[in-house]
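**Student:** Sequence plus predicted model, see below.
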Amino acid sequence: MEGGDFFTSFRDSDEYQSFCDHPVAYFCAEFALESDFPIYAGGLGVLAGDLMKEAFDRKFPMLGIGLYYYVGYRYGSDDVKNGATELALKNPEDHGLEPVCGPDGKRIIVSLPSEGRNIKIAAWKYQKDTAPVYLLDTNLEENDLEDRKISWFLYTNDKKARIKQQMILGIGGYRFIKALGVLPSFYHLNEGNSAFLAYEIAREKAEEQGINFIQAQELVKSKVVFTNHTLVPAGNDVFENELFSMILSNYSDEIGVPLSDLIAQGEILGANAFSMTRFALRSSGKINAVSKLHGEYAAKTWPNYPIVPITNGIHIPTWDLSKDGEVVKKHDENKKILLNFVEEKTGQKWDQGDLVIGWGRRVVKYKRPLALIDDPDAFTSLSKNGKSVRAIFSGRPHPNDVEGNEIVKIIKKLADDKLKDRIVFLEGYDIELAQKMVSGSDVWLNTPYVGFEACGTSGMKAALNGTLLLSTDDGWMAEVDFDRIGWSIPSNRVSNNLINILSNQVIPQFFDQKDVWQQRMAQAREFIKSEFSASRMLREYIEKHYLD
């Protein structure tokens, strides 16, 4: 059974009724729910948002737990430290969020102890064609100003605020679900940011069965699912034991468990540090990587843990900008929309017949965003004999990522100088801009070092809309037959290989073999719909994690 057939049959089963009584609780630090809703930074949040939409479409009982960020990802917390007072705090109700209240009509508020005081936590509910998503909030009058700011910034560089966010998400999230009266069947950790909830599950189990905390930790693993999305160190939080002890000592006293026992589960021996990823691995009964290749690398990195691959998928209705017509015709219309947007934002007027290459995602060094334009003269030489090649770049580096911000500066400088009229950098990369780019570009470029990109779903969104792929064989791309939907780039000497493939294969086919190009557009679209949808991903979660 595929797609809808599986879910239709599943909804008639006893197992489905059990999930109705005990839904899956899905924890994530970010959710991409609306384009201008600043509670997501990139792929992790987009994936979480897509899953919430798919659960709603398929009527699968699931709820999301995240944080409400009043400023979000667009600014670094250093802005506040440096005295900035003009930061626009986003009102939750402006995005249609409702305060979560109990039967008495009063807001549900839970608390957790840290640094000699109790941090109060409320929540907002989002549910617009998604499974319900509860966003935790500490910006309450009852809290100190420092604690009110915990939920201002997404991925703050302030380690103290960061570990508190993860306490709020994990421990606070667990307590909130309990106060809501929900008894989940599974707690699904989408990355390790929420792993502290494992303490709460173990504490409760120890009290119920009269056993010690260590024994309880082993028993509750079967209730915890962990999805790892990256092997890159920057994506795996590590806190010094001294900071961990300072922030969690009151919690340790409250639950009657020594700090040493709490630290032991995530301790990096010899480093005097606590790893959230290591803790999540040790606390989970089921673990998955997000592509087959990622699974292979993860198994080598963490050989003592059984890790299964469940390749990410995309929510087709969100990303399908070609659904109302034949793919070639719709792509032409979408390309016109994209080129009009480029002209509006940059003043550059490109021709509909130009070959347009798109690159859009988080700007970070390992993704090699400069590969195409590392040699500006080589890129310029691709345009000749009346055949023009253009490129659109967009993306956000982390505010504190020096290398990522420098890469953006280099691209912008080239766009204003040597490659003026050949490339542009579009500001404000979000869901809406991503939709324009993946549906209107002719080629979608992806050049990470192999082994660094766990999955990378932007190419799925592009191929769904008839945009052909030009990529290294990393993440989900290692599962692709490029003969049908694009071209594979050898990862070594990527810039030279990229220019050669464009010159000898991509450009001739685009300009001189339209029938072949258009056939591949249709193949790409059908391939994504059949193999890389969020429907398939959710089904695998159910079969491999929630039922197995």
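**Tutor:** Looks like it arrived, so ask away.
**Student:** CA only for contacts and neighbour counts going forward, please
**Tutor:** Will do.
**Student:** residue ranges of the strands in the stretch 201-350 of the chain, please?
**Tutor:** Counting by DSSP state E, counting those that start in this stretch, the stretch 201-350 of the chain has strands at residues 224-227, 238-240, 267-268, 273-275, 286-289, 307-309.
**Student:** let's bring in a second model and compare:
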Amino acid sequence: MEHIYSKWHHPYKPAAKYKKKVAYFSMEFGIDQAFNIYSGGLGFLAGSHMRSGLELKQNMIGIGMLWKYGYYDQARNDDQTLKTEFNEKHFDFLEYTGIEVTIKLHDNPNVKVRAYVLKPEVFGTVPMYFLSTDVDGNDHLSRTITNHLYDQNPVTRISQSIVLGIAGAKVVEALGGADTYHLNEGHALPAFYYLRDKGVTKEQMVFTTHTPEKAGNEERDARHLNRCGFFGRTYSEQELQTEMVNGGMINYTISALRMARKANGVSKLHAIVANDMWKDYEGICEIIPITNAQNQKFWQDETIKKSWQKDNATAYKKRKLALKSELFDEVYKQTGKKLDPTVLTIVWARRFAAYKRADLLLHDYDRFKKLIHNEKYPVQIIWAGKPYPFDYGAIDTFNHLVHQSKQEPNLAVLIGYEIDLSRKLKCGSDVWLNTPRITREASGTSGMTAAMNGSVNVSTDDGWIPEFKKDEENCFVLPALDYQKPTYEQDKLDTDNLYNILENKVLPTYYDAPKKWQKIVFTAMNDVIPEFTTQRMAADYYKKLF
């Protein structure tokens, strides 16, 4: 009997304004704690999008990768420093669709790729298809392609893009094809090359660029990609020449921007930065802003939501104390430290990337010591986040914070930063600290879900913040500075400004003007909902991009 999800199928009749068939390709999806195949913000964003797609009855499907070992599991060495573990994952809730496609990788013309379906009823998403090369009959090397999200071996990384792009496009064909093919970031670029050869027009291809970081915009040698099978067939030298940029390279972002009808950046500021970044390359499509968002139903605590809707400060405070206690149970379990729910708690939690500056507070060590030993206005600080497992600089920062926190009863560094812990941190913190260097954070969605749960953003003026901020009314924002200054000078200025804001505004407001603090909390919720929810965002994608 044929599997119902081996054809394009939704458990509902798509809403009229969302009837266009859209296939959404992403290297990672953060949908549920039980399905840990994501690394960070890109995955959280894509997962929220898939949930809202179902809520709005959109005719969309997700195409992703079934990572056998996920990203990695955070553990600790004997001295509490970071240990990376790779453990095999088992996901009983996925079903084999019966769809198996073959692709050519390097010198192997017959690599098999299987598609497994995540049905809508499991986690409340649109139908999603996950690809695996761990298939009987594949050679050992081919079977390992879908082992690790963002494998550190460059050849494996290229193979992963080919699997997601070309095998993904073939799976969509097997399901009956799509009207629009959407690449969430450049990882699945081979899909566009393959589809273009199949007669899919520019009209049907759209693209989202997520990062102004050079490392996030992959660039690889064109001839090497050609040998790997990146283009779906072997390109002639002449064909390669037309695709090359920067001296014989293929830049995934530039190629996607040339092939797409339209593209988007993920905040208003990011769209400006992205248009400026790529303007010197010819044939680039327009990059419009569609600001990232998060799924309210999934991320917002129900009791917090009710207290906000009724403007009930007493109910809110009672629930916030309970949520802080839940978070502090986790801190106690991991570090043996007992934190105090009545003390202002600052959380810095996100991917550990250098530009996000996890250790910004420590740049002025004297003021840091003063802040954490302030008896009039006590604070507690928690850090969490996953460095890329082979980014030794980021791991070193993580470990430095671990060593600093060991000496102080009111500091903690947590491991296991995935959806469950992320939720606990957002619900249990009073301040959500966000410190990227300006223009480097394309959007940054964690602050949105923090605001939904009453954690007040203290942030540099980057990403989504310029669209949201009412300084001292719904958040506290560091003064914008000249991002062309040397990073050392930017860090110095931002550190000084951050301390001034914490010492003179945040702490006195929290302790001396609790009513004003409460007003900031509820104003932030008013301003984040519905504007920064994926209901708005998923609707925007259909309206403005698809």
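**Tutor:** Cool, the structure landed. Fair warning: this is a prediction, and the values are worked out from it, not measured in the lab.
**Student:** circling back to that earlier point, is it possible to export the strands of the stretch 201-350 of the first structure to CSV including mean neighbour count and distance to residue 57 of the first structure?
**Tutor:** Listed next are these as CSV, based on neighbours: other C-alpha atoms under 10 Å; distance: least, C-alpha to C-alpha, whole Å:
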stretch, mean neighbour count, distance to residue 57 of the first structure
strand 224-227, 24, 22
strand 238-240, 18, 37
strand 267-268, 20, 40
strand 273-275, 21, 36
strand 286-289, 24, 23
strand 307-309, 20, 24
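**Student:** Which of those sits closest to residue 166 of the first structure?
**Tutor:** Relative to residue 166 of the first structure, the nearest member of the strands of the stretch 201-350 of the first structure by C-alpha to C-alpha is strand 238-240, separated by 11.3 Å.
**Student:** whereabouts in the second structure does that closest one align?
**Tutor:** The aligned range for strand 238-240 of the first structure in the second structure is 219-221, by TM-score structural alignment.
**Student:** Same check on stretch 454-470 of the first structure?
**Tutor:** Against the second structure, stretch 454-470 of the first structure falls on residues 442-458 (TM-score structural alignment).
**Student:** can you tell me the distance between the two ends of that stretch?
**Tutor:** Stretch 442-458 of the second structure has an end-to-end distance of 17 Å (criterion: C-alpha to C-alpha, to the nearest Å).
**Student:** Pull the contacting residues for the closest residue in space to residue 235 of the second structure that isn't next to it in sequence.
**Tutor:** In this structure, residue 235 of the second structure finds its nearest non-sequential neighbour in residue 226, 6.5 Å apart by C-alpha to C-alpha, 6 or more residues apart in numbering. Listed by C-alpha atoms under 8 Å, 6 or more residues apart in numbering, the contact partners of residue 226 of the second structure are 233-235.
**Student:** do you know how far the aligned partner of residue 128 of the second structure in the first structure is from residue 220 of the first structure?
**Tutor:** Here residue 128 of the second structure is matched to residue 133 in the first structure, going by TM-score structural alignment. Taking C-alpha to C-alpha as the measure, residue 133 of the first structure falls 24 Å from residue 220 of the first structure.
**Student:** now do residue 76 of the first structure
**Tutor:** 37 Å.
**Student:** before we move on, the earlier item: take the strands of the stretch 201-350 of the first structure and lay them out in JSON lines including distance to residue 471 of the first structure.
**Tutor:** Formatted as JSON lines, the strands of the stretch 201-350 of the first structure follow (distance: least, C-alpha to C-alpha, whole Å):
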{"stretch": "strand 224-227", "distance to residue 471 of the first structure": "24"}
{"stretch": "strand 238-240", "distance to residue 471 of the first structure": "31"}
{"stretch": "strand 267-268", "distance to residue 471 of the first structure": "35"}
{"stretch": "strand 273-275", "distance to residue 471 of the first structure": "32"}
{"stretch": "strand 286-289", "distance to residue 471 of the first structure": "20"}
{"stretch": "strand 307-309", "distance to residue 471 of the first structure": "21"}
